[in-house]
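S.K.: Pasted the sequence and its predicted model underneath.
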Amino acid sequence: MTVAFIFPGQGSQAIGMGKALFDAFAASRKIFEEVDEALGEKLSTLMFEGDPAQLQLTANAQPALMAVSLAALRALESEAGAVLARDVKFVAGHSLGEYSALAAAGALKIADAARLLRLRGKAMQAAVPVGAGAMAALIGADPELAAKIAGEATAASGVLCEVANDNGGGQIVVSGARQAVELAIEIAKENGVKRAMLLPVSAPFHCALMRPAADAMREALAATEIQPPAVDLVANVTAAPTRDPDEIRQLLVAQVCGAVRWRECMGFMHRQGVELFVEIGAGKVLAGLVKRTAEGARSLNVGVPSDVESFKLTA
């Protein structure tokens, strides 16, 4: 069976995530300890029993989600005998999940990934004043219609609105200045889009307004060692495979302002023969999208100890 490991992005965080892995598996526990040490604070305590509002902060949610993903992967390795380089054809991650995918495949050290994601979260939040930007989901729109809506909203408002995520299954997200995004919602309704609604996010991710954050990540990534991953990474902004460290560095910078082409990423992997997509980490968002983006493929998610047992049975 041909397998891809996929890694979730922001929105899957919840207090208590990763605690069962921490309690059950020594290999998982080491990941949380390594992330805590890299950040110089007990992020794990916030994740397991802290204030939900603090965990929602982008600078905390991003490294926290990466930690859960890597802890789940270590559980698969130690308890189910999984070997990524042997068992997996591709890795991919949604937005911040791309860092998790790279750490899983050995391209980034876990401590480096944690520090990069902390910086990424802070830089993205700082790029646009709170309240000045927004994101909206257009449910039932295709990519062409979403791009048309965003363009019309930009032209009418005089400020930016762009397509930020193409998640598949008619789930498109637009991002930009609040005035333009709110106008895009109205235009979407006029164009027959089933649902159009603001998302509860703190910044307009994956649009050109994030350029200051992209500049910060360019500088940080230039100083970070990146190794060729053990398997191909299917990148967010190209929906194409790569193992080249210099290209990966450039793609991670481009990803800050660029759209997440998740539908195309999944379609590419499925056409290359992937039959099973395993979501590694918190939540089940990506596994739930598999039926809409890779018809006929199967999905699993691995985020708690019982999921490790399910993976054994599947494998």
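M.R.: Everything's here; your move.

S.K.: From now on I want contacts and neighbour counts done on CA atoms only, so please keep to that.
M.R.: Will do.

S.K.: give the contact list for the residue nearest to A240 when sequence neighbours are not counted.
M.R.: Spatial nearest neighbour of A240, excluding adjacent residues (CA to CA, 6 or more residues apart in numbering): V234 at 5.1 Å. Neighbouring residues of V234 by CA atoms under 8 Å, 6 or more residues apart in numbering: 90-92, 240-242, 265, 269.

S.K.: Could you verify that V256 is part of a helix?
M.R.: Yes: under DSSP: H, G, I helix; E, B strand; the rest coil, V256 falls within a helix.

S.K.: Now do it against A213, distance only.
M.R.: V256 is 7 Å from A213, where distance means CA to CA, to the nearest Å.

S.K.: Then V159?
M.R.: From V159 to A213 the distance is 19 Å (CA to CA).

S.K.: more neighbours, those two?
M.R.: Per other CA atoms under 10 Å, whichever of V159 and A213 has more neighbours is A213, with 24 against 14.

S.K.: Locate the closest residue in space to the more buried one that isn't next to it in sequence within the secondary structure: which element?
M.R.: Distances taken as CA to CA, 6+ apart place A123 nearest to A213, at 4.7 Å, with adjacent residues excluded. Element membership for A123, per DSSP states H and E: helix 110-127.

S.K.: chain center to the very next helix or strand once past that helix: distance?
M.R.: Reading on from helix 110-127 to the C-terminus, the next helix or strand found by DSSP H and E is strand 133-139. Computed by CA atoms, centre = their mean, to the nearest Å, the separation of strand 133-139 from the middle of its chain amounts to 17 Å.

S.K.: okay, pairing it with this:
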Amino acid sequence: MKHAYVFPGQGAQFTGMGKNLYDNNPKAKELFEKANEILGFRISDILFTGTEEDLKQTKVTQPAVFLHSIIAFLCAEPAAKPDMVAGHSLGEFSALVANGTLTFEDALRLVFIRATAMQKACEKQPSTMAAVLGLEDAKVEEICAAVSEETGEIVVAANYNCPGQLVISGTVKGIEIACERMKAAGAKRALVLPVGGAFHSPLMAPAKEELKAAIEQTTFSTPSCPVYQNVVAKAVSEPAAIKQNLIDQLTGAVRWTQSVQAMVADGATRFTEAGPGKVLQGLIGKIQKDAVVSGIS
């Protein structure tokens, strides 16, 4: 009977998130103020009163979701003691603070560097992502490979969210062609998403170099419990391997379905999502029907 803590990624943000924590918990207030100081602008004001547009910018969204998630976790009563952790994309940084691999300050700096580098990569080449519902993983992969080969466009499977729900990533033209073919192959839906770029695809390579340089200068400690990382979908406890997987994640797929299945195989029966929204709780319920799922926000 193991208890897993999981942390959401970009897309879970909403205006007002974290305000309750800030107003009612001195420790939370201190952490938000520390974040404002590290980032050099008052991100807390954007979280609490910013518009949806303000929150949508990658360089704001990523630190905002990270802060809400990890502060909710650190201020949970009684203090949370995970047996294992995982995060969806950006959420992997929250997971690495939760298990003691990274300090709060170092993780926030890395998240901001990652977000800024990804924003630059998005501006460099127009690209996008699309959600594909109701097709087998293998079929989605096959169509992506065929479109890439025939057209020279980039299209890859980027997020394995739960059985029958994949997100693909690539050039705008490549995604448009792939969506048509997914529908023709029987997908219930193939829907282009309102995102700034092709995350978790080779188009993020320029951002990867920048993140790699920052990660290599950061101390990664031995964790208190394993992290199930997106790109390998298995337990990792060795700091050097954690670093490499975090770098590879920028251009590699988020294997969320496989990560949850690996956690269950290793004894997880309870999952708690820390952070905004309930996206991961919903996905875990679809991956493992009898798991006990809850949230801290």
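M.R.: Okay, I see it. This structure is a prediction, so every number in the text was calculated from the model and none was measured.

S.K.: Going by neighbour count, list what's buried in the helix holding A123 of the first structure.
M.R.: By neighbour count on 16 or more other CA atoms under 10 Å, the buried set for helix 110-127 of the first structure is 110-125, 127.

S.K.: thinking again about what came up before, and the residue nearest to A213 of the first structure, what pairs with it in the second structure?
M.R.: If you follow A123 of the first structure across to the second structure using TM-score structural alignment, you land on A117.

S.K.: what's the neighbour count on E53 of the second structure?
M.R.: 8.

S.K.: Could I get the contacting residues of E176 of the second structure?
M.R.: Taking CA under 8 Å, 6+ apart, we find E176 of the second structure in contact with V192.

S.K.: So what does it match up with in the first structure?
M.R.: Using TM-score structural alignment, the partner of E176 of the second structure in the first structure is E182.

S.K.: likewise G197 of the second structure?
M.R.: Using TM-score structural alignment, the equivalent of G197 of the second structure in the first structure is A203.

S.K.: Could you report the distance from M1 of the second structure to F73 of the second structure?
M.R.: Following CA to CA, the distance that separates M1 of the second structure from F73 of the second structure is 20 Å.

S.K.: can you map out the strands along the stretch 101-250 of the first structure?
M.R.: 133-139, 161-168, 171-177, 195-198, 232-234, 241-242 (DSSP state E, counting those that start in this stretch).

S.K.: got the buried residues for stretch 286-295 of the first structure?
M.R.: Buried residues in stretch 286-295 of the first structure, counted by 16+ other CA under 10 Å: 286-287, 289-290, 292-294.

S.K.: In helices, which of those residues fall?
M.R.: 286-287, 289-290, 292-293 (DSSP state H).

S.K.: What lies in contact with stretch 205-212 of the first structure?
M.R.: Here stretch 205-212 of the first structure has contacts from 123-124, 127-128, 135, 160-165, 175-176, 204, 255-260, using CA under 8 Å, 6+ apart.

S.K.: again, only using 7 Å
M.R.: 124, 127-128, 162, 164, 175-176, 255-259 (CA atoms under 7 Å, 6 or more residues apart in numbering).

S.K.: Among the residues you listed, which one lies nearest to R29 of the first structure?
M.R.: M124 (28.9 Å; CA to CA).

S.K.: ok, back up a step: for M1 and F73 of the second structure, work out which one has more neighbours and name it.
M.R.: Using other CA under 10 Å as the criterion, M1 of the second structure and F73 rank with F73 on top: 27 against 10.

S.K.: elements contacting the host helix or strand of that one?
M.R.: Using DSSP H and E, F73 of the second structure sits in helix 58-74. With contacts taken as 3 or more CA pairs under 7 Å, 6 or more residues apart in numbering; DSSP states H and E, helix 58-74 of the second structure sits against helix 91-98, helix 104-124, strand 268-274.
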